[in-house]
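*Asks:* Next comes the sequence, and after it the predicted model I'd like to discuss.
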Amino acid sequence: MLDSRHLATFHEVVGAGSYSAAARTLGCTQPAITQQMKALERSVGMPLFVRVGRRLGLTEAGEALARHTGVILDHLSAAEQQLHSLARLRGGRVRICAFPSANATLVPEAIARLLADHPGIRVELQEEEPPASLRRLPEGSCDIALAFSYPGFQVGASADLMEYPLMEDLLTVLLPVGHPAARRQTVRLPDLAAERWIAGCPRCQANLLHACAEQGFTPDIVFATDDNLAIQNLVSVGAGIALMPALVLAFLRHDKVTARAVEPHARRRIAAYVLREHAQVPAIAQVLKVLQEAASAHDGC
């Protein structure tokens, strides 16, 4: 194994033309240079220098090493600079995998904070509903996964993941403007038993079925889509009503749709997950911090 310090000294000796000149440039003694070059020759297993009269020349092995040393040292320097930037939060890549409503609200708000304070951190976005998003962490295809869970429907995070709670997202019922139930500030879920329903993603649909079952009825689900805009459009034309998280309403507001809190109150829980060994990576830790800051503005909405 070649010692990078010896390579740096060798590079200086080759450039200076002698041990004594290299010693003056490096601020050390000539014997110290001699010892390092002997150690380097032992590592490569053959002589690197030859005396040509009063000049210091290179053997064939020395010439071969000299052709590579500059490139090796440049690469080491670049690596050191990049690692220094990562440690000082000036750079780094963080891949986030989140569900659609988080990618439309929490993630952009977090990125805005990063652009202001840590513009060197590059964030790449992926989209996936839980629990599939969590599976990307051990696969190595993302660094942070955002996921939601409902009471009785947990995401099933494995023991090698760390959880960072972000917010509680209030569930609301979407009604077409003019719907009789819209005259009240809150709506009892059993009062909606006769309605036609529009369901969201599979986990959201499972939660709708569970919540209604607890109130003694089975909802008549006539449409199911994970497209939040499509759900609002369907509600607006009277095709049905929908149980939707308040976070979605922060970026989609249809003028022919209104939202009301439901009784009993229900919320989904949103959290970020990372592999335990990655939690202390500076760029990842900073992205987690700004995600928590962005989520605090929406918590309990």
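*Replies:* Cool, the structure landed.
*Asks:* Going by C-alpha atoms from here, please, whenever you check contacts or count neighbours.
*Replies:* OK.
*Asks:* Tell me which residues of the longest helix anywhere in the chain come out buried.
*Replies:* Within the chain, and with DSSP state H defining each element, the longest helix by residue count is helix 60-87. For helix 60-87, burial by neighbour count (16 or more other CA atoms under 10 Å) applies to G62, L65, A66, T69, L73, S85, L86.
*Asks:* another structure for you, compare them:
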Amino acid sequence: MPDSSLLNGRHFQIFTAVMRSRGLAEAALKLGISKAAVSKTLVLMERETGVALFAREHGRLVPTAAARRLLPRAEQAANHLAWALEEATALAQASTPTVTVAAHAPPLMALLPKAIQRFQVSHPHVNVRVQVVGPPEVLKQVAHHEVDLGVTNPPAPNTISYVQMCERRTISEDLMVAVMHRRHPLVARSTVRPEDLVGLDVIALPEESPTSLLLRATLQEAGVQPDKGIVASTSMGVCALVQQNVGIGLINPMLLSTGIFPDIVSRPFRPRVELWTEIYRSAIRPLSEEAQVLARYIEEVALALPGAGALGKGRAKSRAVK
């Protein structure tokens, strides 16, 4: 019977790197070890588990079905190792406590500033680092323990593997709005509907954006196919272009709560497209006391947002996907 007692987190870390790379050479480069060491680890894993993990086709290693099935668990083991090493390094260096947050544009502008200001008062000796990235990257950074907290939309289907490694809590529910320059013709409308977009320059978010997926489904149901327009990587980019009257955008209204775009007017979009903002944390790595406090402040700021967009007290929802 195979004996896996010789395997440890480092072996799974190397296996994961190979699975996420184009070959042994690239994996070795990422890990800072030799290609021979990578190959030796794979041989050891196959011997100790008794399972064929790779087949060689046309001179290249190809993962087997067993390897693909093992990957999520291997990533968890590798992440545990990385977490332990980070903690050991922090203890050795007696470093200043730090809380790291990744967020995309709407919560970055509407929630984090006030939450961080409160945190600076209550925890003046704790550093806060903020990563500004799109929703998929937020989830990836939380899942890989690169940040303590993530604040973003619910995931698109292509990010489900990351979500399985996270706990999430809904902190705000909003309805999509159409944003336009104050001189745009649609300002005269009380609401904007799919048919109103035909023939207009629509500034869209990337196709993989959760907001874009919801909008695309709504437009398809209405039988509307707007002309291809401009794609901005973030809703902040959408608003920057709308501010210059380049076109019309469809976004989460949370971004407008700061008033930094004085020439932008919003109108309700119908049919209703619900947008959620959630806090993400690792499902396997416990949060520090400091990170828990900052998470609570972020939620409290979301609850205090004006209008019907914020959840009422007691309505926040926790979800763990494991």
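*Replies:* That came in fine, so what should we check first? This one's a predicted model, so the numbers in the text were calculated from it and none came from an experiment.
*Asks:* After superposition, what is the TM-score?
*Replies:* Here the TM-score for the pair of chains, by TM-score structural alignment, normalised by the length of structure 1, is 0.62; 215 aligned residues with a CA RMSD of 3.0 Å.
*Asks:* hang on, the earlier thing: any chance of the buried residues of helix 60-87 of structure 1 in JSON lines, plus distance to C212 of structure 1?
*Replies:* As requested, these are arranged in JSON lines below (distance: CA to CA, whole Å):
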{"residue": "G62", "distance to C212 of structure 1": "80"}
{"residue": "L65", "distance to C212 of structure 1": "75"}
{"residue": "A66", "distance to C212 of structure 1": "76"}
{"residue": "T69", "distance to C212 of structure 1": "71"}
{"residue": "L73", "distance to C212 of structure 1": "67"}
{"residue": "S85", "distance to C212 of structure 1": "52"}
{"residue": "L86", "distance to C212 of structure 1": "49"}
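*Asks:* Map L42 of structure 2 onto structure 1.
*Replies:* L42 of structure 2 maps onto no position in structure 1 when the alignment is built from TM-score structural alignment.
*Asks:* Not counting sequence-adjacent ones, nearest residue to L42 of structure 2?
*Replies:* When the adjacent residues along the chain are set aside, L42 of structure 2 lies closest to F15, with 6.8 Å between them (CA to CA, 6 or more residues apart in numbering).
*Asks:* before we move on, what about R189 of structure 2?
*Replies:* Nearest non-adjacent residue to R189 of structure 2, counting by CA to CA, 6+ apart: R267, 7.7 Å away.
*Asks:* Double-check that that neighbour belongs to a strand.
*Replies:* Yes: applying DSSP: H, G, I helix; E, B strand; the rest coil, one finds R267 of structure 2 inside a strand.
*Asks:* Can you tell me what it aligns to in structure 1?
*Replies:* Residue-level alignment of R267 of structure 2 against structure 1, with TM-score structural alignment as criterion, gives R260.
*Asks:* swap in S257 of structure 2?
*Replies:* Going residue by residue (TM-score structural alignment), S257 of structure 2 aligns to A250.
*Asks:* And for the residue nearest to its match when sequence neighbours are not counted, the neighbour number?
*Replies:* Closest residue to A250 of structure 1 apart from its sequence neighbours, by CA to CA, 6+ apart: T105 at 7.4 Å. Residue crowding around T105 of structure 1 was assessed by other CA atoms under 10 Å; the count is 18.
*Asks:* T105 of structure 1 and A246 of structure 1: what is the separation?
*Replies:* Separation of T105 of structure 1 from A246 of structure 1 (CA to CA, to the nearest Å) stands at 11 Å.
*Asks:* With A78 of structure 1 instead?
*Replies:* Counting by CA to CA, the gap from A78 of structure 1 to A246 of structure 1 is 47 Å.
*Asks:* And for V281 of structure 1?
*Replies:* From V281 of structure 1 over to A246 of structure 1 the distance is 32 Å, taken as CA to CA.
*Asks:* of those two, who's got more company?
*Replies:* The neighbour count for V281 of structure 1 versus A246, taken as other CA under 10 Å, is higher for A246 (26 against 14).
*Asks:* from what I can see the more buried one touches L174, true?
*Replies:* No: applying CA atoms under 8 Å, one finds A246 of structure 1 not in contact with L174, separated by 10.0 Å.
*Asks:* counterpart of V107 of structure 1 in structure 2?
*Replies:* Per TM-score structural alignment, the equivalent position to V107 of structure 1 in structure 2 is L112.
*Asks:* measure the closest residue to D227 of structure 1 other than its chain neighbours to L229 of structure 1 for me?
*Replies:* Using CA to CA, 6+ apart and skipping the chain neighbours, the partner closest in space to D227 of structure 1 is G200 (7.4 Å). With distances defined as CA to CA, the gap from G200 of structure 1 to L229 of structure 1 amounts to 11 Å.
*Asks:* which residues touch the residue in structure 2 that H118 of structure 1 lines up against?
*Replies:* Structural alignment (TM-score structural alignment) places H118 of structure 1 against H123 in structure 2. Listed by CA atoms under 8 Å, 6 or more residues apart in numbering, the contact set of H123 of structure 2 reads E290.
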